[in-house]
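*Asks:* here is a sequence together with a model predicted from it:
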Amino acid sequence: MAAHFLGYDSIGIEWDRNACETRYAAGLPTIHADVSVMRETRFHEIPSSVEVLTGGPPCQSFSVAGNGAGRRALETVKEFIHRLVEGKDEAEVDKDLHALGDPRTALVLEPLRWLLKAIETEGRDPYKVIVLEQVPAVMPLWEVYAELLGGGEGRLNGVKYETSCWKLKTERYGVPQTRTRAVLVARRPGQGAVEPPETTHLPFELRRGKGATDADGLLPDSDIPRARRPWVSMAQALDAASKSDGSPLDVSRLVQDGKMQFFVVSNYGSGGDPKKRGRRLASQPAFTVTGKVSRNRVYRNQAEYKAQRYDRFTIPESGVLQTFPHNFPWSGNDQAQQVGNAVPPRLGMYVLSKALRGNAPSAAELAAATTWPAVPRATTDQLRAFGCGDQSRCPPDSHKISPPRRKPSP
């Protein structure tokens, strides 16, 4: 989506059928496939004109919220990276990766394997730019990537990159949500050093412990540098989106006494105690939007909280907190998971613009990114035929529809 708003064409490879349906509805060319299979047997289907490789390997096994298999295997995965570059037997590498338990952990190596495939395939050029994104726990792996790509040794055949690794806070780029991401940018030499995108907003810092109040994180005007704007709040983002033409957002239920002054209770508890779950005010950025965003409880006041009368964010509202356009055509099932899995498009625009053009997205590009263009049904059908036309090549059982459950006899 960031590429689209910056004027670049792209093609996606997506395992999840539901995410594919959303992409088809949005007019985004997508192949419904396993990235490993595409690399091994269908690499020729990717146009040779593709110059940029972007990837976000699944984060669950590395993230704090996941089962932690990836974090425990970090040192082992580093070893695999070196083995691939040094030209070790890939079948043996795959066997050892499989033994790690969580197959998603191995996918963090796919961007490297795609680069090696491009280098070793006749008629292909190495990617000019590589952009990878993950949870902060993966930063040690990105640093290994950066070191190897900068050396050009082994199977890289002398192909070198200028590299940089960043930890970026989303609220510092105008995203109404706190979320830290680890980003690797690698660029072929000749374009200068790779610098991180300059921040545009203040960080959100919330004090915890005794004496902390709901107003913590709100900086007085005297503490705001002139070059930085305050972070964007949930109320600001939702209110602006609700006023756009054709917006599906109706935030009137969140308004009290003429303004939005709700608070959100996180779906994550502290030691399983719901009373210790975090809170965010409407005047603050949202918690990190995860696939469980629909479980967050929204209250207008303390009386509703005591009575446990709460609301939920809708899918379009959750998308807006991720900086998706208000009218983005979410489709398929598991839409909350789709929203939570995504990179905030606004952050993506800052990263891609810096990596590809060396500057920040323009004000006009950022403004245009608040609305998604209408996509004709015929275009969606054509993209589905392109991405899923031969369902035998889609991931196994991905198009299998479970029969409806029968109600038990009385």
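*Replies:* Great, that's in hand.

*Asks:* contacts, neighbours, all on C-alpha from now
*Replies:* Noted.

*Asks:* okay, buried residues for stretch 227-236 please.
*Replies:* If you call a residue buried by 16 or more other C-alpha atoms under 10 Å, then stretch 227-236 has these buried ones: 229-235.

*Asks:* those residues in helices, which ones?
*Replies:* Within the buried residues of stretch 227-236, residues falling in helices by DSSP state H are 234-235.

*Asks:* Phe386 against Gly27, yeah?
*Replies:* No: assessed by C-alpha atoms under 8 Å, Phe386 is found out of contact with Gly27, at 11.8 Å.

*Asks:* can you pick out the residue with more neighbours from the two?
*Replies:* Per other C-alpha atoms under 10 Å, whichever of Phe386 and Gly27 has more neighbours is Gly27, with 22 against 15.

*Asks:* wait, that one sits on Asp381?
*Replies:* No: if you go by C-alpha under 8 Å, Gly27 and Asp381 don't touch, sitting 9.6 Å apart.

*Asks:* residues contacting the residue nearest the centre of the chain?
*Replies:* Compute the mean C-alpha point of the chain, and by C-alpha atoms, centre = their mean the closest residue is Val343, 2.0 Å away. Going by C-alpha atoms under 8 Å, 6 or more residues apart in numbering, Val343 touches Gln322.

*Asks:* same question for the one 3 residues further on.
*Replies:* For Arg346, the residues meeting the contact criterion (C-alpha under 8 Å, 6+ apart) are 2, 173-175, 323-324, 366, 369.

*Asks:* before we move on, back to that, now for Phe386 and Gly27: what residues contact both?
*Replies:* Common contact partners of Phe386 and Gly27 (C-alpha under 8 Å, 6+ apart): none.

*Asks:* tell me, how many residues neighbour Arg309?
*Replies:* Using other C-alpha under 10 Å, Arg309 is surrounded by 13 other residues.

*Asks:* quick one: residues contacting Thr290.
*Replies:* Contacts of Thr290 (C-alpha under 8 Å, 6+ apart): 336-337, 339-341.

*Asks:* and which of those residues is nearest Gly269?
*Replies:* Nearest to Gly269, judged by C-alpha to C-alpha, of the contacts of Thr290 is Gly340 at 18.2 Å.

*Asks:* comparison target, given below:
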Amino acid sequence: MILDLFAGPGGWSRALHVLGVRDIGLEWDEWACKTRAAAGQLTIRTDVAMYPTWPFIGRTRGMIASPPCQAWSMAGKRLGLLDQPLVHAAVEDLAAGRDSRERLLAACRDERSLLAAEPMRYLHALNTVGEPDWVAMEEVPHVLPLWKQYAAVLRRWGFSVWYGILNAADFGVPQTRKRAILLASRVRTAQPPTPTHSQIAEPDSLFGRGRARWVSMAEALGWGATDRPVPTVCAGGGPGGGPEPFPSGSRKTLSDARERGTWMPRPDGVCLQSRREGAGWAARHGTRENRAADAPAPTFTAEAHRWSWSLRSNNQANATVRPLSEPAGTLFFGHRANECTWIAEPASPPAMDVDAPAVPEPIRITAREAGILQTFPADYPWAGNKGQQFSQIGNAVPPLLAGHLLAPHLGVTLDSDDFTLAA
């Protein structure tokens, strides 16, 4: 079997499913478990820290873990940062078969801190029978020193180990999400997967295949021109009646994009209206406050083409803002899910004698859109209310990245086309 600790809503499990394998996930969160159940994933709802290891001994081929890492979190009050020495102490003791968790937990500022040491408890138990064959672990970049400690223990046990920082965008994920990764194997040399994408496309050469350009949000979501910003479309009536509504330059841009196969119109959409439309927009499509978490975003067409759309990660001054023609920044949600919004700016400066158009209201990202940017399929069955769905999405490993990490250990070839996103 493949054991998945802190399995969440199924990022690793989704990757394994695409690769033709199943895992057993241990997860505590009620809504993540409901999402997993709806997705058909095997799950034991339990506290990973309390569950015994003996049921897995003699049965485990691979082990996956994405443990909570409050001791390395930069969010909130950061009390967990003071617990880092205690986490390292717990890993050292568990690797030697000593269970000091109760004593160390009493000294922790954050009761969740020691969860980052739990994978070592399972690894020590499995190692007594020469298992598992391989290990894959993932967390935020600040956790790399902890992975270094895990790596030293695993090497003593005969594993080949690699650990480092990978950018999900380099593997086709439409998000510049950096993660600390640990890969270990008893049967092959552990090494990172070969990147398939880069910020600037690289052609094939005598030294090997090239790399495609990073996948943009527009391409992943199926909105407009996927390889460049959409052309500006003006309101008007042509000769004698204002600017031509779809001038020849824009027509050629659209035609060229279609010929390249890089224009994907949003199906079944609606035209985004500006604030000038008032109550009409709210009556037809709902206000920002009552828009359903799984409702499709308004189509960026017609009137909306006057705007250049970007995704803003939150409402702080240092928020990451990325245009649709680029990958998203790392998606953080939790209690601030409603601050992640699509925002508009004029695609071109208004004429001197024309009033500046009213800027459309920011539009909150939907769970469907956020899931796609994490490379979950558009119809993935997220359970819970908006906050619960966004929390699951933000904490999940992108399935496409997970697929690149897992495929070599499973002895299968990854086909990125199998990770269907937009429906």
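*Replies:* Done, it's in. Worth saying up front: this structure is predicted, and the values here are computed from it rather than measured.

*Asks:* can you put the buried residues of stretch 227-236 of the first structure in TSV and add distance to Ala303 of the first structure?
*Replies:* Shown next, in TSV, are these (distance: C-alpha to C-alpha, whole Å):
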residue	distance to Ala303 of the first structure
Arg229	33
Pro230	30
Trp231	28
Val232	27
Ser233	23
Met234	21
Ala235	20
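
*Asks:* neighbour-wise, which of the contacts of Thr290 of the first structure leads?
*Replies:* Val339 (25 neighbours).

*Asks:* which one is the counterpart of that one in the second structure nearest to, not counting chain neighbours?
*Replies:* The alignment partner of Val339 of the first structure in the second structure, by TM-score structural alignment, is Ile393. Leaving aside its chain neighbours, Ile393 of the second structure sits nearest to Gly371 (6.1 Å; criterion: C-alpha to C-alpha, 6 or more residues apart in numbering).

*Asks:* contacting residues for the counterpart of that neighbour in the first structure?
*Replies:* For Gly371 of the second structure, the aligned residue in the first structure is Gly319 (criterion: TM-score structural alignment). Residues counted as contacts of Gly319 of the first structure (C-alpha under 8 Å, 6+ apart) are 325-326, 328, 339.

*Asks:* repeat that for Leu107 of the first structure.
*Replies:* Neighbour list for Leu107 of the first structure: 57-58 [criterion: C-alpha under 8 Å, 6+ apart].

*Asks:* now do Arg228 of the first structure
*Replies:* By C-alpha under 8 Å, 6+ apart, the contact set of Arg228 of the first structure is 199-202.

*Asks:* for Leu352 of the first structure, same thing?
*Replies:* For Leu352 of the first structure, the contact set (C-alpha under 8 Å, 6+ apart) comprises 2-3, 131.

*Asks:* show me which of the contacts of Arg346 of the first structure is closest to Lys160 of the first structure.
*Replies:* The closest of the contacts of Arg346 of the first structure, once distances to Lys160 of the first structure are taken by C-alpha to C-alpha, is Ala2, at 26.0 Å.

*Asks:* quick one: neighbours of the residue nearest to the closest one when sequence neighbours are not counted, just the number.
*Replies:* Leaving out its chain neighbours, the residue that sits closest to Ala2 of the first structure by C-alpha to C-alpha, 6+ apart is Met349, at 4.7 Å. Met349 of the first structure has 25 neighbours, counted by other C-alpha under 10 Å.

*Asks:* so Met349 of the first structure: helix, strand or coil?
*Replies:* Secondary structure state of Met349 of the first structure, per DSSP: H, G, I helix; E, B strand; the rest coil, is helix.

*Asks:* how about Gly58 of the second structure?
*Replies:* At Gly58 of the second structure, secondary structure determined by three-state DSSP is coil.

*Asks:* now swap in Gly25 of the second structure and tell me
*Replies:* Counting by three-state DSSP, the backbone at Gly25 of the second structure sits in strand.

*Asks:* what lines up with it in the first structure?
*Replies:* Structural alignment (TM-score structural alignment) places Gly25 of the second structure against Gly12 in the first structure.

*Asks:* if I pick Asp83 of the second structure, what's in contact with it?
*Replies:* Taking C-alpha under 8 Å, 6+ apart, we find Asp83 of the second structure in contact with 71, 108-110, 113.

*Asks:* am I right that Ser180 of the second structure is in a helix?
*Replies:* Not Ser; residue 180 of the second structure is Ala. No: read with three-state DSSP, Ala180 of the second structure is strand and lies in no helix.

*Asks:* in stretch 39-50 of the second structure, what counts as buried?
*Replies:* 39, 41-43, 45-46, 48-49.

*Asks:* quick check, nearest of the residues you listed to Ala304 of the second structure?
*Replies:* Set against Ala304 of the second structure, the nearest of those by C-alpha to C-alpha is Ala39 (34.9 Å).

*Asks:* tell me the counterpart of the closest one in the first structure.
*Replies:* Under the alignment (TM-score structural alignment), Ala39 of the second structure maps onto Ala26 of the first structure.

*Asks:* its match is in contact with Ser331, isn't it?
*Replies:* No: judged on C-alpha under 8 Å, Ala26 of the first structure makes no contact with Ser331 at a distance of 9.2 Å.

*Asks:* in the stretch 251-400 of the second structure, which spans are helices?
*Replies:* Taking DSSP state H, counting those that start in this stretch to define them, one finds helices in the stretch 251-400 of the second structure at 279-285, 367-373, 386-395, 399-410.
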